[in-house]
Structures are given as structure tokens and as C-alpha cells.
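J.: this is a predicted model, with the sequence first.
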Amino acid sequence: MSRSKLSKIENGNAAPSVTDVDCILTAIGVSDEVKAEYMAAAREAATEATAWRLIRRLGYSRKQQQVQALESQTTLLRLFQPSLIPGLLQTPEYIRAVFARRDLTEAQLERTIGARLARQNILYSEGKTFRFIITESVLRWRILPPLMMVGQLDRLISISRLPDVDIRIITLSTPQTDFPGHSFSIKDDRTVTVETVHAETVVTDPRDISLYASKFEGFSGTAVSGGEMRALIEGIRDEILREQETD
């Protein structure tokens, strides 16, 4: 642990992770009994849930700014999404459709859309890697009018060509041994953010983070990427366009 990080912890400017607590207790030589007690407390505190109603009070645009700050400090971002197009890949129209369900004023909605779009600039940063895994059902979930959904699919294809962005799709026809469950993002190997119906949960215990990392890699191995992934998206896009021609 660096001196600067230790200083921040001592002054209350940063919360220690489970690993930090372990290092500190080992360094000061506490008994096994005392160490076990403090480690149990650290692990209990390593999972923090914030209800969406509290995030709403904070403001969704401000929340986007907080996420942007965290992403700016992240070298490797891994994100699994079985429900929606990931925020970093969304078009303005898709963002509007997502947040329109949150009963925001038009001004609040515009600020939130702008804040999420500002986050997307990080995709063009050097020295960072982005890995996205999306289920095929997400691409077929029509939360937008057909032509707007076509625009969203085209954006996925375009972003997938960026050098540090890897987008993979789990097809509906691929045999699986695991279940999607819920979305989650892994920032380096430091934190996992899980979104549920009622709350956002942040996990910092290394043992729990490793479970999510293992799940991510398992899905990654069954997903299509590169040209095969783009061909799949193009096929879904063309299906939508053909439907429009026959209407």
C-alpha cells in the first residue's frame, strides 16, 4: 500500500478495501482473533447498496458525472448486460428511452442525456480497454421505434471497430451452462457494480470480485466477436428494415 493511500485512509478521505484492512492488520501484528473480527467487519462493509430512490434525489445527471469520474480512473472495464445496451454504447435516442421511464422533467432528462453522452468520450482514450458482453435478446428488445433501433445497432457496429473496444454477443442459439442473472460491471479488479430492480450495489471484496470475473470470462468464451458479431447485428438490423418495407 502506498503512503498516499494510507494517509487518505487515516484522514478519512478514502475507505479501506478488504485487502487494505488485511495489509494494515498484518503490518501492525494484531492477534489472529482480533484480525478475524476486523476482517469480518471489513467484508460486511465491502458490499454497499444504494436505492435508486436515493440516486434519484441526488440527480441522475450528477450520478452520471460520478460514474464518469470512476471510469476515468479505470484501465480495464468489463461489462455484462443481459437487459439493455450498455450506457457507454447508447445513442441519444436510446438514452432518452431508458430515462423517460424515470418521470423526469424535460430539463432533467436533457441534462442526464448530456451527462451520459459525455461519459462516452472515454471510449477514445488511450491506455484503456473496454470489454462488453451483451445478450442477443438485448438487440431485439424494441424500446425504440424501428428506425431509431436501426441507428442504435449501427452505432454498435461502428464502436466495435475502435482499437480498444471489444464487443461480444451471446447468441440465443449458443448452448450455455450458466445463467445471465443481472448486469454487472468490473472496474479493473477493484470494484464490481451490480444493478438490480431497487438498488445499485458496489462490491469491493476480492473474493466476490473474482466470482464476477469468472462469470464474465465464462460468458466471453461462448460469445461471438469481430466479424461474426457484426454480421449478427447487421442481420437483426436488416430484419427490422425489411419489416418497415412491408408495413
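T.: Yep, it's here. Numbers count the residues shown, from 1 in each chain.
J.: drop to CA atoms for contacts and neighbour counts, all remaining ones
T.: Fine.
J.: which parts of the protein are helices?
T.: Counting by DSSP state H, the chain forms helices over residues 3-10, 18-28, 32-45, 52-58, 60-72, 92-99, 106-119, 136-140, 146-159, 206-222, 226-246, given from the N-terminal end onward.
J.: and the residue lying closest to Q81 once chain neighbours are set aside, how many neighbours?
T.: The shortest distance from Q81 to any residue other than its chain neighbours is 4.5 Å, reached at S183 (C-alpha to C-alpha, 6 or more residues apart in numbering). Look at S183: counted by other C-alpha atoms under 10 Å, it has 18 neighbours.
J.: now do the one 4 residues further on
T.: K187 has 19 neighbours, counted by other C-alpha under 10 Å.
J.: what residues are up against it?
T.: The contact partners of K187, by C-alpha atoms under 8 Å, 6 or more residues apart in numbering, come to E71, T74, T75, L76, L77, R78.
J.: put this next to the first one:
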Amino acid sequence: MSTRQLIPAQRAAEALGQRLREIRTGANLTGRVLASETGWHYTKISRMEHGGKTPTEEEIRIWCRICDAEDQIPDLIATVQSIQSMYQEFRRQTHYGMKRLMQVHVPLYERTSLFRIYEHNAIPGLFQTADYAAAMLSFWISFLDTPNDLEASVVARMERQRVIYQAGKHFSVLIEEQSLRTWFGTAEVQAGQLDRLLTVMSLPTVSIGIIPMMIERPCVSSTGFWIFDDEFVCLETPTANIEVTRPSEVKLYLRMFGHLASVAVYGKAARHIITSVAQELPSTK
């Protein structure tokens, strides 16, 4: 495990330990009493509370049962599950090419019914044109120094888009106006991408809101994020894919999405912003 992975995982383990300690003290139990009740050595209690040992799911259940805090079990177990997997490094995922990264979340897409998507500086991958995707992916292939499988990667990204036409799916999408003005490729590529966005807006499964620039707003999100069925959140940094599964944290992303949606415009107003941005592009003739 790299240092980049270890630091956030250790911090998460320490935060989990702090929550376990709060649960124990809230039950008016000392570490030695809890150790006696569980049959564990008291040093095991200390290691868990200080992040030196990540508890198993069964140990979480025992801890909460003895401390009369069984309502905390789902949240704590989700935390345990995410400590080792919260950071999936792009360079490891793309060791054999970018195509693999394009395919990682296909099973997740297939089993998700409601997608909530927020993007602040790019058009979401599910709605990208092949040319736009190629311009974006070519940079990441170079930046991450992965094998150059651009053509196969673009094909894989386009194949992922089939999910937006599947029955039983719904996509609630928020896009910052800045995303419409951020170019990947030429003006012609950007024009084609904006036209594609107008087309997918007409799909009955897709709701796209545009957050205008230069407006009063309640908040700003520091990064884009995707929420899958109110249960799982995925966001990306330049070097890693972060996965959030802890229910209380997922609720915060849902709250953030709601705040952002409160200032988005839809329908005719959203189309007007997109077409206005397209008209500002240099002539592609």
C-alpha cells in the first residue's frame, strides 16, 4: 500500500476508533470492563480506539451490543468496509490501460436505479460525445503514464452510455455553467458536445439542471460527485477514485446535492444557457 493510500486509511481508522471510544464512554464502561465483557485482552480495546487495529464486522457488532448501541452498527460496518477500499489509485487501476478504468463501474451502473450526478468542470461521461471523451482521455493517458489504448477506452466509455436508455433508470444531473465553457478539444468538438447535451435532455429518464454562473448561491462543492441509489458515492481526484459508503456521510452528499439543485435551472432556461454558450464559440465553418 502506498503512502498516498495509507494516510487517509489511517485517518479513517483513527476516526472510527474515536467513535468506538465515544460509544464505550457513553455506556459508562471502562476499557477493562468492556474487555472483560467481550473476552478480549484490554490492549485490543486500546488498539481499536487509537486506530492501531481496524475491527472486524463481528467485533463491531459485539462492541455495540455490549454498549447498547446496536443502532450504530450499520454505519460503523460501512466505515470498516470503506477503510481499505476508499482510495483506489488510478495508476494501479490503469496499469494495463485506461479501458479497464472505463469498465470498473459498469456493474454498479447496471444495478443502480437512481443516479444523482454533479459535475463542476466537465460534462458527465454518460453524456459525452466520442470526440469530447477522446480529448479528455488522451490527457489522462499521458498524465498517468498508462498504456495508450485511447481508441479502446473511448469505445468502452461509449458502451457505458447504454445504461441511460435502460428501463427503470433515472438520472438527476446538475452541471455547473463553467462545465459548458471548459473545452476538451477544439471549438468544433465543444459545439458537438453541447449539441449532444441538448439531445439527451429530451430523454424521459434524464433531468438536467444547469447552475448559472454569477448568481447568489447557498454553497459551492469542491469537487464533482456521483450518488448511486442514496447508498454509495463516488468522486475523483487527479490520482484516485474515492468511494463513500458510510450512511451518515452519504446523507451529507445528498444534502449537498439538494442545496446545489435549489439554484439550478431546468427545461427552457437550461437550454437557453447551453445554446447561448454554443453561440459564443468561434465559428467552426
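T.: Ah, there it is. Everything numeric in this text was worked out from a predicted model, so none of it was measured.
J.: need the TM-score between these chains.
T.: Overlay of the two chains. TM-score (TM-score structural alignment, normalised by the length of the first structure): 0.81; 221 aligned residues with a C-alpha RMSD of 2.7 Å.
J.: what lines up with R62 of the first structure in the second structure?
T.: Taking TM-score structural alignment as the criterion, the aligned counterpart of R62 of the first structure in the second structure is R100.
J.: for the nearest residue to that match once chain neighbours are set aside, give me its contacts.
T.: Excluding its sequence neighbours, the residue lying closest to R100 of the second structure (C-alpha to C-alpha, 6+ apart) is T94, at 6.3 Å. Applying C-alpha under 8 Å, 6+ apart, one finds that T94 of the second structure lies in contact with R100, L101, T146.
J.: equivalent analysis for I236 of the first structure, please.
T.: L139, R140.
J.: what residue of the second structure matches up with A100 of the first structure?
T.: Taking TM-score structural alignment, A100 of the first structure has S138 as its aligned residue in the second structure.
J.: and if you look at P163 of the first structure?
T.: Aligned partner of P163 of the first structure by TM-score structural alignment: P204.
J.: what about the residue positioned nearest the centre of the first structure, distance to F216 of the first structure?
T.: Compute the mean C-alpha point of the first structure, and by C-alpha atoms, centre = their mean the closest residue is S185, 3.4 Å away. S185 of the first structure sits at a distance of 9 Å from F216 of the first structure (criterion: C-alpha to C-alpha, to the nearest Å).
J.: common neighbours of these two, please.
T.: Taking C-alpha under 8 Å, 6+ apart as the criterion, S185 of the first structure and F216 both touch R78, L79, F80.
J.: please tabulate these in TSV and include distance to L117 of the first structure as additional columns.
T.: Below are the shared contacts of S185 and F216 of the first structure laid out as TSV (distance: C-alpha to C-alpha, whole Å):
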residue	distance to L117 of the first structure
R78	19
L79	17
F80	20
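J.: would you show me how to pick out the buried ones of those residues in PyMOL?
T.: For selection in PyMOL, the members of these meeting the burial criterion (16 or more other C-alpha atoms under 10 Å) are listed in this command:
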select buried, resi 78+79+80
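J.: thinking again about what came up before, what's the closest of the contacts of T94 of the second structure to P8 of the second structure?
T.: P8 of the second structure has its nearest neighbour among those in L101, at 21.7 Å by C-alpha to C-alpha.
J.: measure the closest one to E89 of the second structure for me?
T.: According to C-alpha to C-alpha, L101 of the second structure stands 10 Å off from E89 of the second structure.
J.: again, but for F225 of the second structure
T.: Using C-alpha to C-alpha, we find F225 of the second structure at a distance of 17 Å from E89 of the second structure.
J.: same check on L198 of the second structure?
T.: With C-alpha to C-alpha as the criterion, L198 of the second structure and E89 of the second structure are 34 Å apart.
J.: where does stretch 198-206 of the first structure end up in the second structure?
T.: Mapped onto the second structure with TM-score structural alignment as the criterion, stretch 198-206 of the first structure occupies residues 239-247.
J.: neighbours of R32 of the second structure, how many?
T.: Neighbours of R32 of the second structure under the rule other C-alpha under 10 Å: 15.
J.: what helix or strand is it on?
T.: According to DSSP states H and E, R32 of the second structure maps onto helix 31-38.
J.: and the next helix or strand after that helix, what does it pack onto?
T.: For helix 31-38 of the second structure, the following helix or strand on the C-terminal side (DSSP H and E) is helix 42-49. Applying 3 or more C-alpha pairs under 8 Å, 6 or more residues apart in numbering; DSSP states H and E, one finds that helix 42-49 of the second structure contacts helix 3-26, helix 31-38.
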